[in-house]
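Engineer: Any chance you could fold what I've pasted below:
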Amino acid sequence: MTVAVPARLVKVLGATRLKEPLNATTLAEADAMKWPALGRLKQRIADADAGRPSEGAIAPIRPVQRANIAREAMEWRREVEEECRLLSAGTLTEDGVAFLPIVDLRIDRIAEEDGSDDASLFAHIVSGRATPFASLVDHWLHEGAFAGRTEAAYRQAIRDLTSWCEHTNTPPTVEAITKRVAGQFIRARFIDLNAAPATANKAITALASFWGWLHKRGHIGEVSPWSGQSLSKAKRPDCARDPGEAVKRAFTDDEVATLLNGLTDPLIADFCRFAALTGMRREEIATLRVRHVRSGIIKVPGTKTVSAAREVPLHSDLVSLVDRRITGKGVEDFVFHELPPQTSKARGRGAPITQAFTRQRRKLGVEDRFESERQSRVDLHSFRRWFSRKAQEALEAGGVGFTDWTISDVLGHSRENRPGGMTMGRYAGSSDMKAKRSCIEAVRLPLLSKL
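Structural biologist: Down below sits the predicted model:
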């Protein structure tokens, strides 16, 4: 008798399959002996998964966490469903059924060791009446094809919910998360801990997205329990709020001059100059490869939206900087090669630049933060805002050869989200390279020598 060992337990059990010889002398004797043997092998796997001693040890057995119960039940469920399918198709006889007869034995064992609640959860999952939400997360994220940081944040939201379920003895199943349970989680995880509404709403958005997918794929039939659960930001009296408080803004010309004059790290200085004269996002610059820059054209590797993938001219004031950075490199080498690889999807390749720039920015005195807010109103992205503002100012001052639609094209913003977007976006399409070059060249750095 052999049973396959789940991949995650191969190192624990030291084998890919567990074996137990029956030592039977007749077919009838072997048939009678296989069920107890199969039960013992499955129990060894369950014990290893739960971290319990096996091989019939008499030591007290600690309760199995519900997440482990749910995971084990899903493995049994897949085996049982496959046997039922083969039976229905007539390709398997009753004599060949291995898992159906011992499900009840496993349920009884769980009830004896861990209590009737865990046994009931196991039974409901194996029978298909309940589904652990953790078992569907990978399918949801794969289908959604979310960006790395978004996927990492969404996984964290699911982990938070799973952890809360474990601590509150709530079954970690799709069916158990009702509107009331969702509200209890939000209160315990965010409201009672005085978490910032923005932080709470990011997690709630992730969970609402997951449950929306569950509804779409038929795992739930009712409205999402996360609908309408977002937290409102506490409002303060108008007298307590300055105009524009907490609104991110562009750098001023003086701030740009201060930064580009004062940045001493060559990598940060090059990165910021590039950001100021292209309007590109941090990750677009950080992931730029040599092959993306050809004949004075940057093929921007869009990292956020469909509109983000675009082609823009290289600013004339960046030619020498780019030549210096790509000379002698292969086509797959990064333009900003100094940035180290990141092991977490939550951190983009440009994350170290943000941290280093923030330290330098503060050291140079470029800061704009209200006492009531945690973050400054200026950051690395303010170079992109500055580019947008300078292009618009040039247009308002009589600049020719481009329009405000061109600015959207250069920045990688969707035309269709604006008034008239159907006509100017879907029908008219993107500006030509001549108009984009007029837009790019209209942006000029402030006189850096004036400080």
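
Engineer: make it CA atoms for all contacts and neighbour counts henceforth
Structural biologist: Will do.

Engineer: How about the contacts made by Leu161?
Structural biologist: Leu161 makes contact with Phe185, according to C-alpha atoms under 8 Å, 6 or more residues apart in numbering.

Engineer: can you confirm it is in a helix?
Structural biologist: Yes. The assignment for Leu161 is a helix, going by DSSP: H, G, I helix; E, B strand; the rest coil.

Engineer: Report the separation between it and Asp265.
Structural biologist: For Leu161, the distance to Asp265 equals 42 Å [C-alpha to C-alpha, to the nearest Å].

Engineer: and if you look at Thr358?
Structural biologist: In this view, Thr358 and Asp265 are 13 Å apart by C-alpha to C-alpha.

Engineer: Another for comparison:
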Amino acid sequence: MRTGIGVATESAATSPAENPFEKDPLPKAPRGKKATAQRARSKRPAFTREDYWKFLDAAQDQEMQDFIKIAAHTGCRISEIMHFRLADVAHDRFTVEDAKSESGWREIPIHNEITSVVERLAAKSTDGFLFTDQNPNKYGQRTARMGKRFVRLIKKVGSYKTGVGAHSFRRALATMMQENGVEEPKAAAIIGHEIGTMTYGVYADSLSFAEKDTIIQGISYRRT
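Structural biologist: The predicted structure follows:
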């Protein structure tokens, strides 16, 4: 039951295994424009911890800093973040229920380092969305403004390879899970990627929220 915003429990990461993005976990797609775009997205570079702090330091307002922190600690797509309703946010988790595929329907623990951010955003919302007053377009999409602002921030921070964008925080989170020894199906269950075999699919579905929380709380962007 959703009970409002609060603090998630802290714990350690799980046992070592292969990089969840060493190979593309998505099933093979037919050739064509859609397949080409999918392959391009799967090869987008990951942001580093250094990038994370560069963006935070360069952001000139609280809203952008909040977006960066949530993107980096959840691995959610910008379309998911900007469409989070307060009903999708409990005291310890985000619930994604409008994703691109069945694997994208998931619960993501709220990292201890962003609990206060989520609480503040929820408290000041005036329209039932976590990120309030985003002026949706005629199709009801609320992502355009933040997406354009983040692109400008990337250009401001420095020179990055083609394909870098908010999506690169997903790969950053995946990389850190790999560094912590998180197994591929577990990483995919948190980020919302499909696993191309029934065995892995069943395994990912059986991942408990407590296990997810242990994995998420094991992620850190602390400066070294």
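
Engineer: Where does Asp98 of structure 2 sit: helix, strand or coil?
Structural biologist: Following three-state DSSP, we place Asp98 of structure 2 in the coil state.

Engineer: aligned partner of it in structure 1?
Structural biologist: Aligning on TM-score structural alignment places Asp98 of structure 2 opposite Gly302 in structure 1.

Engineer: Phe55 of structure 2 now?
Structural biologist: Counting by TM-score structural alignment, Phe55 of structure 2 lines up with Leu259 in structure 1.

Engineer: Now name the helix or strand holding its match.
Structural biologist: Here Leu259 of structure 1 is covered by helix 253-262, with elements defined by DSSP states H and E.

Engineer: Can you list the buried residues in that helix?
Structural biologist: Judged by neighbour count (16 or more other C-alpha atoms under 10 Å), helix 253-262 of structure 1 contains these buried residues: Glu255, Val256, Ala257, Thr258, Leu259, Leu260, Asn261, Gly262.

Engineer: I'd like the next helix or strand past it.
Structural biologist: As assigned by DSSP H and E, the chain's next helix or strand after helix 253-262 of structure 1 is helix 266-278.

Engineer: just the angle between that following helix and helix 253-262, please?
Structural biologist: With axes from the mean of the first three to the mean of the last three C-alpha atoms, to 10 degrees defining the directions, helix 266-278 of structure 1 sits at 150 degrees from helix 253-262.

Engineer: Mind giving me the packing neighbours of helix 266-278 of structure 1?
Structural biologist: Judged by 3 or more C-alpha pairs under 8 Å, 6 or more residues apart in numbering; DSSP states H and E, helix 266-278 of structure 1 is in contact with helix 253-262, helix 282-286, helix 351-363, helix 382-396.

Engineer: rerun that using 10 Å as the cut-off
Structural biologist: helix 253-262, helix 282-286, helix 319-326, helix 351-363, helix 382-396, helix 433-442 (3 or more C-alpha pairs under 10 Å, 6 or more residues apart in numbering; DSSP states H and E).

Engineer: mean per-residue distance, that helix to structure 2?
Structural biologist: Superposed on structure 2, helix 266-278 of structure 1 shows a mean distance of 0.8 Å to its aligned residues (mean C-alpha distance after the TM-score superposition for structure 1).

Engineer: quick one, that helix and helix 433-442 angle?
Structural biologist: For helix 266-278 of structure 1 against helix 433-442, the angle by the same axes, to 10 degrees is 120 degrees.

Engineer: Could you look up the SS state of Phe94 of structure 2?
Structural biologist: Here Phe94 of structure 2 is strand, with the state taken from three-state DSSP.

Engineer: which one in structure 1 is aligned with Met82 of structure 2?
Structural biologist: Aligned by TM-score structural alignment, Met82 of structure 2 pairs with Ala286 of structure 1.

Engineer: on that earlier part again, mean deviation of the helix holding Leu259 of structure 1 from structure 2?
Structural biologist: With mean C-alpha distance after the TM-score superposition for structure 1, helix 253-262 of structure 1 departs from structure 2 by a mean of 1.5 Å once superposed.

Engineer: Quick check, central residue of structure 2?
Structural biologist: In structure 2, the centroid-proximal residue (C-alpha atoms, centre = their mean) is Gly75; its distance is 1.6 Å.

Engineer: Identify the residue spatially nearest to Lys19 of structure 1, adjacent ones excluded.
Structural biologist: Thr2 (4.4 Å; C-alpha to C-alpha, 6 or more residues apart in numbering).

Engineer: Next up, the contacts around that neighbour.
Structural biologist: Contacts for Thr2 of structure 1 were tallied using C-alpha atoms under 10 Å, 6 or more residues apart in numbering; they are Arg17, Leu18, Lys19, Glu20, Pro21, Lys34, Ala37, Leu38, Leu41, Lys42.

Engineer: any idea how far the third one lies from Leu13 of structure 1?
Structural biologist: Which is Lys19 of structure 1. 12 Å.

Engineer: related to what we said a few turns ago, OK, contacts around the residue nearest to the centre of structure 2?
Structural biologist: 81, 108, 166-174, 190-192.

Engineer: Tell me the spacing between it and Phe67 of structure 2.
Structural biologist: Gly75 of structure 2 is 11 Å from Phe67 of structure 2, by C-alpha to C-alpha.

Engineer: again with Val117 of structure 2
Structural biologist: From Val117 of structure 2 over to Phe67 of structure 2 the distance is 9 Å, taken as C-alpha to C-alpha.

Engineer: again with Phe47 of structure 2
Structural biologist: Separation of Phe47 of structure 2 from Phe67 of structure 2 (C-alpha to C-alpha): 15 Å.

Engineer: same deal with Pro45 of structure 2?
Structural biologist: Distance from Pro45 of structure 2 to Phe67 of structure 2, counting by C-alpha to C-alpha: 19 Å.

Engineer: number of nearby residues for Ser103 of structure 2?
Structural biologist: Counted with other C-alpha atoms under 10 Å, the neighbours of Ser103 of structure 2 add up to 18.

Engineer: tell me the contacts of it?
Structural biologist: Shown in contact with Ser103 of structure 2 (C-alpha under 10 Å, 6+ apart): Ala188, Ala189, Ile190, Ile191, Gly192, His193, Glu194, Ile195, Gly201, Ala204, Asp205.

Engineer: most surrounded residue in those?
Structural biologist: Counting neighbours by other C-alpha under 10 Å, Ile190 comes out on top of the contacts of Ser103 of structure 2 with 27 neighbours.

Engineer: Leaving out sequence neighbours, find the closest residue to that one.
Structural biologist: Using C-alpha to C-alpha, 6+ apart and skipping the chain neighbours, the partner closest in space to Ile190 of structure 2 is Ile108 (6.2 Å).
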